[in-house]
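Undergrad: Just a sequence and a predicted model for now, questions to come.
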Amino acid sequence: MFLMKDIVRDGDPVLRQQAQQVSFPLSDEDRKLADDLMEYLIVSQDPELCKKYQLRAGVGLAAPQVGVSKMMASVLVPAENEDDKPVFKDVIINPVIVSSSVQRGALTEGEGCLSVDKDVPGYVPRAARITLKYQDVDGNEHKIRLKNYPAIVCQHEIDHLHGSLFYDHINKEDPFHRTGDEIFIY
């Protein structure tokens, strides 16, 4: 299981690299990586286990964040009610955003990242809706539409696969600039 000591921090060159495509069928090493990425999210979202292992809770974790420059990320957006199934849960491999809305969305509290230890205030404008194409661990292709928070989480993780970090999107002159057209997600 990955621990916080395994998470690559801002400044490490792997976070700024273009990740490599993953080939199928997955190697044993890649399958273990996929399992470990998702396990981190599951454990980090359990308050008792999160505390026990001294983790920071996360909803997404990309392979470059654990030092592996491959096009793979786990995403686990929990349900609003504990008894419901997650809003989105999968390991997305070789993901591509095939379309995105013109309307922008941003989290009111800004974004955070397991690889960025400091708080970077500001709005991170992203597409409010996306159509995402990816492969799962078995090589099955998926094409799904996501909106609001799950769309933002997936865009954040896909950025990691292309060497971008969330704060790259923040307006440097006016971090809390609003155009009036965007949706703010709480």
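TA: All right, it came through fine.
Undergrad: Every contact and neighbour count from this point should use C-alpha atoms.
TA: Fine.
Undergrad: Wasn't Cys154 part of a strand?
TA: No: Cys154 is assigned helix when assessed by DSSP: H, G, I helix; E, B strand; the rest coil, not a strand.
Undergrad: Does anything pack onto the helix ranked longest in the chain? Which helices or strands?
TA: Using DSSP state H to define each element, the chain has its longest helix at helix 28-44. Applying 3 or more CA pairs under 8 Å, 6 or more residues apart in numbering; DSSP states H and E, one finds that helix 28-44 contacts helix 47-52, strand 60-62, strand 72-77, strand 88-100.
Undergrad: tell me which residues of the shortest one are tucked away?
TA: Within strand 60-62, the residues that qualify as buried are 60-62, counting by 16 or more other CA atoms under 10 Å.
Undergrad: cool, and stretch 129-146?
TA: 129-137, 146.
Undergrad: and that stretch, how far apart are its ends?
TA: Start-to-end span of stretch 129-146 (CA to CA, to the nearest Å) is 6 Å.
Undergrad: what comes into contact with that stretch?
TA: Identification of contacts with stretch 129-146 by CA atoms under 8 Å, 6 or more residues apart in numbering yields 24-26, 31, 34, 90-101, 103, 147-148, 151.
Undergrad: buried subset of those?
TA: 34, 90-97, 100, 147-148, 151.
Undergrad: Would you mind putting those into CSV with distance to His169 alongside?
TA: Shown next, in CSV, are the buried ones among the contacts of stretch 129-146 (distance: CA to CA, whole Å):
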residue, distance to His169
Ala34, 27
Asp90, 25
Val91, 24
Ile92, 22
Ile93, 23
Asn94, 22
Pro95, 20
Val96, 19
Ile97, 17
Ser100, 16
Lys147, 19
Asn148, 17
Ala151, 16
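Undergrad: Quick check: closest non-adjacent residue to the most centrally placed residue in the chain.
TA: The residue lying closest to the centre of the chain (CA atoms, centre = their mean) is Glu157, at 2.9 Å. Once flanking residues are discounted, Glu157 sits nearest to Ala62: 5.8 Å by CA to CA, 6 or more residues apart in numbering.
Undergrad: Check it against this one:
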Amino acid sequence: MLLSSAKFKAEYTITMDDIVREGASVLRTAAEPVPIPLQAEDQEALQCMMQFLKNSQDPEVAVKYKLRSGVGLSANQIGLQKRMFVMYLRDEKGNMVEHAWVNPKVISHSVAMIYLPESEGCLSVDRPVHGFVPRYESVKVKGYNMTGKEVVMKFKGYQAIVVQHEIDHLDGIMFYDRINEENPFKLPQGVEIRSLYEQKSR
């Protein structure tokens, strides 16, 4: 079911009841570009989404609202068919960082790939999914931030995985679409690929 951003005012608390689950058509439909400059309702929706991630990672708040922990959330996961997503996670230095992306586009990426050995998870998927999800080790993304300013940033490692997971959502792609159907633990051939947690050989 498609919703209007107007529902997600800044003071609105997103809970798991607002999260669209797999099988819904909005998760399989490419999201629409967001008009720039951002309208107030889109900015507030992004603020709501970011607060959900922060709440989900706060043990006390997560228990209160029965939230699953998340590091990324796309607009279509709350029923908004708009090209925007948020991230709240640690950077390479271990600091918590938050990113809000509007109309994001990967403009370049590494040849080398990585994957999470425990597979990926998704707030819209309530069942365990096993298998390797190959991702580019680094990506450069161009888009707009919450204030409507154009931004270009490069992400590596875990952050790059999250960015690609969320942009996939905006293109109607689920993470498990990238798992090899015949052998879930088979990795792409002819490309350098390693587990995220393996040290690069020097």
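TA: Perfect, I can see it now. All figures in this text were calculated on a predicted structure; none of them were measured in a lab.
Undergrad: picking that back up, doesn't the residue nearest to the centre of structure 1 fall inside a helix?
TA: Yes: Glu157 of structure 1: assigned to a helix according to three-state DSSP.
Undergrad: what's around the equivalent of Arg56 of structure 1 over in structure 2, how many residues?
TA: For Arg56 of structure 1, the aligned position in structure 2 is Arg68, judged by TM-score structural alignment. Using other CA atoms under 10 Å, Arg68 of structure 2 is surrounded by 17 other residues.
Undergrad: Arg68 of structure 2: helix or strand, and which one exactly?
TA: Here Arg68 of structure 2, judged by DSSP states H and E, is contained in no helix and no strand.
Undergrad: ok, the nearest residue to it once chain neighbours are set aside - contacts?
TA: Spatial nearest neighbour of Arg68 of structure 2, excluding adjacent residues (CA to CA, 6+ apart): Ser56 at 6.0 Å. Going by CA under 8 Å, 6+ apart, Ser56 of structure 2 touches 62, 67-70.
Undergrad: rerun that using 6 Å as the cut-off
TA: Neighbour list for Ser56 of structure 2: 62, 67-69 [criterion: CA atoms under 6 Å, 6 or more residues apart in numbering].
Undergrad: ok, now how distant is the aligned partner of it in structure 1 from His177 of structure 1?
TA: Mapped onto structure 1 by TM-score structural alignment, Ser56 of structure 2 lines up with Ser44. In this view, Ser44 of structure 1 and His177 of structure 1 are 32 Å apart by CA to CA.
Undergrad: ditto for Pro64 of structure 1
TA: In this view, Pro64 of structure 1 and His177 of structure 1 are 30 Å apart by CA to CA.
Undergrad: Which of these two has more residues huddled nearby?
TA: The residue with more neighbours, out of Pro64 of structure 1 and His177, is Pro64; 28 against 14, by other CA under 10 Å.
Undergrad: Assumed the more buried one was part of a helix.
TA: Yes: according to three-state DSSP, Pro64 of structure 1 belongs to a helix.
Undergrad: tell me the contacts of it?
TA: Neighbour list for Pro64 of structure 1: Leu15 [criterion: CA under 6 Å, 6+ apart].
Undergrad: ok, 10 Å please
TA: Contacts here follow CA atoms under 10 Å, 6 or more residues apart in numbering; on that basis Pro64 of structure 1 touches 7-8, 12-19, 70-73, 115, 157, 160-163.
Undergrad: Show only the entries of those found in helices.
TA: Cross-referencing the contacts of Pro64 of structure 1 against helices under DSSP H gives 157, 160-161.
Undergrad: Redo the residues you listed as TSV? Include distance to Glu173 of structure 1.
TA: Shown next, in TSV, are those (distance: CA to CA, whole Å):
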residue	distance to Glu173 of structure 1
Glu157	25
His160	24
Leu161	26
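Undergrad: nearest residue to the equivalent of Ile161 of structure 2 over in structure 1 other than its sequence neighbours?
TA: Matched across to structure 1, Ile161 of structure 2 falls on Ile152, judged by TM-score structural alignment. Among residues not flanking Ile152 of structure 1 along the chain, Arg126 sits closest, at 6.5 Å (CA to CA, 6+ apart).
Undergrad: give me every residue that touches the alignment partner in structure 2 of that neighbour.
TA: Under the alignment by TM-score structural alignment, Arg126 of structure 1 pairs with Arg135 in structure 2. Residues near Arg135 of structure 2 by CA under 10 Å, 6+ apart: 109-116, 157-158, 160-165, 178, 193-194, 196.
Undergrad: Before I go, just wanted to say thanks for your time.
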